[in-house]
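Asker: Return a 3D structure for these sequence lines:
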Amino acid sequence: MAGGTNHTFPAACVHKVLSNDYLLMEILLRLPILSLRLFKPVCKQWLSLITSPSFILTRTRIPTIDPPSGLFIRRSSQNFNEYYNYDFVSFDPRIPAKRSILFSFNSNAEIVQSCNGLLLCYTLCLGEYHIYNPLISMFKRLPPLIYDLHYDRNNGIKYMNMAFDPTKSPYYKVVHVGTHGSVYDDELDHFIKIRTYSSETGVWSVWDDLFCYSSFDGFCLGTYWNGAIHWFSYYERFHVIKLDIVNHPVLTKIQFPLPLTNFQGPLVHCDRKLFKSHDSLLLLCKDYDHSRHLNIYEMKNGYSVWSVKYFVNLDDMMRPYPTWRMPTNWRCCDTLSIILGERDEDSFMVIELSGKILQYKFVLETVSELFDSGKPVISINDCFECIASFAHA
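Answerer: Next comes the predicted model:
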C-alpha cells in the first residue's frame, strides 16, 4: 500500500491470468514443491499443468531443496508381510499421515538412505538397489557391482550411502564401501575400498585409494551434507568422520565440541546423533550418558567451529504433559529428526516416545502429537526424512 491506497486486482484480470497456461505455469514454477502438491486438486487445469512432463522437467532445473514434509517410519511387526511397510508421518497439518506406504516398484523394498528427495532402496529377494522418488513414483535400478579378485563378496563390511544436492548438480552419486582383500588375506579387515555410481555416467567407478577399516563402521548411518558424508565411528569417539566425494574421496575428522558441563572422561558425548537441516550440520548429544539435558550444536559450511544452537531439558520439556512420561533411559537415538525453520519459533525436533511420534518446538516449548504408531520404531536406521522433489531417479 502506497499513500494509503489499497491496490486490488479486478476479478476479470485474475481470471485472465489464471486461464493463461503460460502465465499460470510461470507462477506455479516459483512455488515450493509442497505447495504444488497441495494445489493439484484445485482443478483439472492445475493438475494437468503440475503433472505435465514439461513442467516437471522445468521445475527440476530450478536448484532448490524444500524442507522435509514428514518422515517415513518402518512399522514394527512380527508379520513378514508387514515387515517392509512404512508409515508416513506428516509435519504439515494440511497433509494427512498415512499407514502402510508401499513403493510402486516393489512392495518388499527397504529404505537404506534418504537424501534431498531421493530414496536409496534395497530389495532382499532380488538383491537389487534402486533409486526412488516417492513424490512422482519414479525409480531406477542400479547396475550390479562387478567385483575383482581382491574384493571379497562374503566377508567384511559392505555399506551403501547416497550423495545428492540439487542446488549443486542434478546428478546423484551412490557410494559403496567394502572390505578390500581376499578370503586368504590376513589383513582383510584392515582396508576399505570405495566405489561410486554416478547418475551422470550410469556406471560404477573404482577408486585406487585404500582407507582404514576402523573408520567406516558407522558409514551406513551417515548424513550427506555440504559435499561430504558424515558419520560416527566407534573407534573415533571424539570425532565426526567426514568423507568428501565431490571430486576425489578424502577422509578427514571433525573434533567434537567441548562438553558444556565439567564432565570429563572417555564417555563424554557417548550418546549422540547427527542431523542436517538447511545449511547446517547438527550434532545432538548429552555431556554424559545419564544426563537429562540435550545439547544441539550447529556447524556451518565453513567447518570452523561448533556453536550451541539449542539446549533442551528433558524433564522440563515434558512437565506440562504428565500423560507423556519421559523414561529415565531416554536416548538421543529416540530423536527422529531436527528441523530448522526460517524463524527460530518454527524450529523443532521430532521424538519417539512409547510408539507416539511427538513434535517439540524449541522456542515455544510446546509438545504436540504427530502420529501414534502403536509400537516403537524398530531402530534408529528405520526412520527417513521425506522431502518433496521432482528430481529424476
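Asker: From here on, just use CA atoms for contacts and neighbour counts.
Answerer: Fine.
Asker: This structure: helices as residue ranges?
Answerer: 11-18, 21-28, 33-39, 44-50, 53-60, 314-318 (DSSP state H).
Asker: So what's the gap between stretch 339-356 and the chain middle?
Answerer: Centroid displacement of stretch 339-356 relative to its chain, using C-alpha atoms, centre = their mean, to the nearest Å, is 14 Å.
Asker: Straight-line length of it, end to end?
Answerer: 18 Å (C-alpha to C-alpha, to the nearest Å).
Asker: likewise stretch 222-229?
Answerer: 6 Å.
Asker: buried residues in it?
Answerer: Neighbour counts over stretch 222-229 (16 or more other C-alpha atoms under 10 Å) mark 222-229 as buried.
Asker: of the helices of the chain, which approaches Tyr83 most closely?
Answerer: helix 33-39 (28.5 Å; C-alpha to C-alpha).
Asker: tell me which strands and helices that closest one is in contact with?
Answerer: Applying 3 or more C-alpha pairs under 8 Å, 6 or more residues apart in numbering; DSSP states H and E, one finds that helix 33-39 makes contact with helix 44-50.
Asker: Give the other helices and strands that the helix it packs on contacts.
Answerer: helix 21-28, helix 33-39.
Asker: deepest of the ones you listed, which one?
Answerer: helix 33-39 (a mean of 16; mean count of other C-alpha atoms under 10 Å).
Asker: Just send the helices of the chain back as CSV, with distance to Ile131 too.
Answerer: Supplementary listing: those in CSV, determined by distance: least, C-alpha to C-alpha, whole Å:
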stretch, distance to Ile131
helix 11-18, 36
helix 21-28, 27
helix 33-39, 20
helix 44-50, 22
helix 53-60, 16
helix 314-318, 38
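Asker: Let's compare: structure for the following, please.
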Amino acid sequence: MESYVVKLGAKRSRTSKQPYPFSRDLKLKSSSPIASAAKVASSEDLLIQILLSLITNPHFLRLCNPLSPSPSVSSLFFASSSSCRSNPDYQFIPLDVNDKCLVPFKTLDFTDDPLGSGIAVLQSCNGLLLCASYRAREIKRTYYVYNPTTKQFATLPQIRHECSKYVCGMTLAFDPIKSPFYKVVCLRRSEKSRQLFQIEIYSSETLSWRASGEPFTAPKHTEFQNSIYWNGSVHWWNGSFHWWNGFTNHGCWRMDTHTLYFKVDEESLKQLPIPKKQYAYYHVASYVGESEGHLYLVEGDSDFNRLFKVYELARDFSGWFMKYQVDMSEVTNVFPEMMKKNPFHGYTLKIISLVRKEKEEKDGSFLVLEIPGGQIIHYNLVDKSVKKLWEFPPGHKFYNDNCLRHVLALSYIESLACV
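Answerer: Predicted structure coming up:
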C-alpha cells in the first residue's frame, strides 16, 4: 500500500524574529509556563498549526453552524476549456447577481500530476473537491482530495492493482457536521463477472481501502461515473450516494423503474423508485441535484422543453413529491432567444442547477439556466422573476448547434476542513 501524502499548497511562514511583547518587562525563566507560552506565541508556524487544529475541530464546526444541514454555496464553477487542452480552465458563476464572485482557482496546480496531463475536478462535496489525473486511463489515474480554501490536498493511495482495471467510478462523501473525516467510494466491476459490481471504501481516518459488502447487480443503464464535461450521474445526499440511470441521446430516461443508492455509514445498498412516468415510453429527466440538504429532480415534458416539474425526495426516502411547476414560456418574454426557429423543437435551454434557499417563500429558491448566446440566467421558482447572472466572455466557443455548452456545474463552498 502506498503511503498517504498530505501537502500544503501555500508556503509555510517563517518563524518571527520579533521579540514577544512581554519579554522586555518580565524576567522569565525558560522553564516557566509563561516563558513556554511566549515561545509558542513568537512562532507563526506553531500558532498557525494550533489555530488550524482548533477551527477544524468538529465540535467547533458544530458551534459555528449548529442548525444548517450543509454549508452555503457561494458560487458554481465548471470546466471551460476545450477537451484537447492538457489542463482544464475553470469559470465561476456567482449565485447572486449583485455579488462579486470569488475565484479561488483558474486551473488546478496544487501538485505536479505524475502523468503530466494536468488535474481535473470530478466532484464537489461540502467544500472538498475530488480530483483526478486528466485524460488518463483508469489503471494509471491518480486521485486527490483538495480543499481550495486552505490549499491543502491529499493524494489517495492506489486501489489494489488487480482491481484498478475494473473501476467504473469514484465518489467523495464528506459531512463536516457529523465527522471531520471523509470517505471515497469506488464502484468497480467484480472479478467474478462483468455483470456484478463491488463497492470499495477509502477512509481518511484509516488511510486505507477495503471491500464493502458482496457483489451486486445494477439496472442496465445505471451510470457510476461523474465527468467534467457532461451531466453528472452520481449525487451525494442525506448520507447516501445516488446512482442515476443513463440518458439516451435525446436526454430521456430509459425504461428502468428504479435507481440505486448506497448509505455510506450503514454500508447498505437500496433501491429508489423513479417518479411515476407521465408518458408511454419514457420521460425526460432534465436535472438531478442536491441543494441545502434536499434532493431534487426536474422532469421535462418531452422535447419541447416548455413545462417542467420539480420533484423533491422525502428525507426518509419514502417517495417523491412535486414541489414546483415551471412554464418556460414566461422566460421567453425576457429572453426570446430561447425560442428556436423550428417550432417543433420547442425551447433551447439547459438546467445547470437548482439552488434552494432556507426561507423559500421569502428568499425564493431558483433555477440556474443556460440559454443560447452564452448567457446564464436566474429563474426564481417562487415569484417567477428572471434575470441574467453571468455571460460567457466574447469569442468563447460553444459545443453544439444550439450554442449551448452543456457544462456540468459544481458547487463551490468555503471550508476549513483538513484533508
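Asker: quick one on the thing from earlier: indicate which one of the helices of structure 1 is closest to Ser182 of structure 1.
Answerer: helix 53-60 (43.4 Å).
Asker: got the buried residues for that closest one?
Answerer: 55-56, 59-60.
Asker: try stretch 211-218 of structure 2
Answerer: Neighbour-count burial for stretch 211-218 of structure 2 [16+ other C-alpha under 10 Å]: 215, 218.
Asker: I'd guessed Glu391 of structure 2 sits against Gln375; true?
Answerer: Yes. Glu391 of structure 2 is in contact with Gln375 according to C-alpha atoms under 8 Å; the separation is 4.5 Å.
Asker: Touching both of those two, which residues are there?
Answerer: Common contact partners of Glu391 of structure 2 and Gln375 (C-alpha atoms under 8 Å, 6 or more residues apart in numbering): none.
Asker: re earlier: now, among the buried residues of helix 53-60 of structure 1, which is nearest to Met326 of structure 1?
Answerer: Thr60 (42.7 Å).
Asker: Might you report the residue contacts of that closest one?
Answerer: Contacts of Thr60 of structure 1 by C-alpha under 8 Å, 6+ apart are 170, 389-392.
Asker: now do Asn301 of structure 1
Answerer: Contacts of Asn301 of structure 1 (C-alpha under 8 Å, 6+ apart): 226, 279-280.
Asker: Counterpart of it over in structure 2?
Answerer: In structure 2, the residue equivalent to Asn301 of structure 1 is Arg315, according to TM-score structural alignment.
Asker: So that match versus Arg85 of structure 2, what's the distance?
Answerer: Distance of Arg315 of structure 2 to Arg85 of structure 2, computed by C-alpha to C-alpha: 41 Å.
Asker: Quick check, Lys300 of structure 1 in contact with Asp279.
Answerer: Yes. Contact status for Lys300 of structure 1 versus Asp279: in contact at 6.5 Å, counting by C-alpha under 8 Å.
Asker: intersection of neighbour lists for the two?
Answerer: By C-alpha under 8 Å, 6+ apart, no residue touches both Lys300 of structure 1 and Asp279.
Asker: Residue in structure 2 paired with Trp204 of structure 1?
Answerer: Under TM-score structural alignment, Trp204 of structure 1 pairs with Trp209 in structure 2.
Asker: Any idea how many residues pack against that match?
Answerer: 21 (other C-alpha atoms under 10 Å).
Asker: Verify the contact between it and Cys186 for me.
Answerer: No. Using C-alpha under 8 Å, Trp209 of structure 2 is not in contact with Cys186, being 9.3 Å away.
Asker: hey, what's in contact with both of these two?
Answerer: Joint contacts of Trp209 of structure 2 and Cys186 (C-alpha under 8 Å, 6+ apart) are 200-202.
Asker: Just name the closest of those residues to Asp265 of structure 2, please.
Answerer: Ile201 (10.8 Å).
Asker: Do I have it right that the closest one meets Arg210?
Answerer: Yes. Ile201 of structure 2 is within contact range of Arg210, at 5.5 Å (criterion: C-alpha under 8 Å).
Asker: Have a look at these two and say which one is more surrounded.
Answerer: Neighbours were counted for Ile201 of structure 2 and for Arg210 using other C-alpha under 10 Å; Ile201 has more, 20 against 14.
Asker: For Tyr287 of structure 2, which non-adjacent residue is closest in space?
Answerer: Val298 (5.0 Å; C-alpha to C-alpha, 6 or more residues apart in numbering).
Asker: do the same with Tyr321 of structure 1
Answerer: In space, Tyr321 of structure 1 is closest to Val367, 8.0 Å off (C-alpha to C-alpha, 6+ apart).
Asker: What is the aligned counterpart of that neighbour in structure 2?
Answerer: Per TM-score structural alignment, Val367 of structure 1 is aligned with Val386.
Asker: dump the residue contacts of that match.
Answerer: 331, 334, 377-380.
Asker: Report the two of the contacts of Thr60 of structure 1 separated the most.
Answerer: Top of the distance list for the contacts of Thr60 of structure 1 (C-alpha to C-alpha): Pro170 and Ser389, 11.6 Å.
Asker: between the two, which one's more packed in?
Answerer: Shown here are Pro170 of structure 1 and Ser389; by other C-alpha under 10 Å, Ser389 has more neighbours (23 against 16).
Asker: wait, isn't the more buried one in contact with Tyr132?
Answerer: No. In this structure, Ser389 of structure 1 is not within contact of Tyr132 by C-alpha under 8 Å, at 10.9 Å.
Asker: what is in contact with the two at once?
Answerer: Common neighbours of Ser389 of structure 1 and Tyr132 (C-alpha under 8 Å, 6+ apart) are Leu118.
Asker: Relative to Tyr296 of structure 2, how far out is His235 of structure 2?
Answerer: The value you get for His235 of structure 2 to Tyr296 of structure 2, if C-alpha to C-alpha is used, is 10 Å.
Asker: what is in contact with the two at once?
Answerer: In contact with both His235 of structure 2 and Tyr296: 289-290, using C-alpha under 8 Å, 6+ apart.
Asker: List the contacts of the residue most central in space within structure 2.
Answerer: Nearest to the mean C-alpha position of structure 2, by C-alpha atoms, centre = their mean, lies Ser124 at 2.3 Å. Taking C-alpha under 8 Å, 6+ apart, we find Ser124 of structure 2 in contact with 130, 172, 410-412.
Asker: Per the alignment, name the residue of structure 1 opposite it.
Answerer: Match for Ser124 of structure 2 (TM-score structural alignment): Ser114.
Asker: Repeat that for Gln375 of structure 2.
Answerer: Looks like Gln375 of structure 2 aligns to Lys356 there (TM-score structural alignment).
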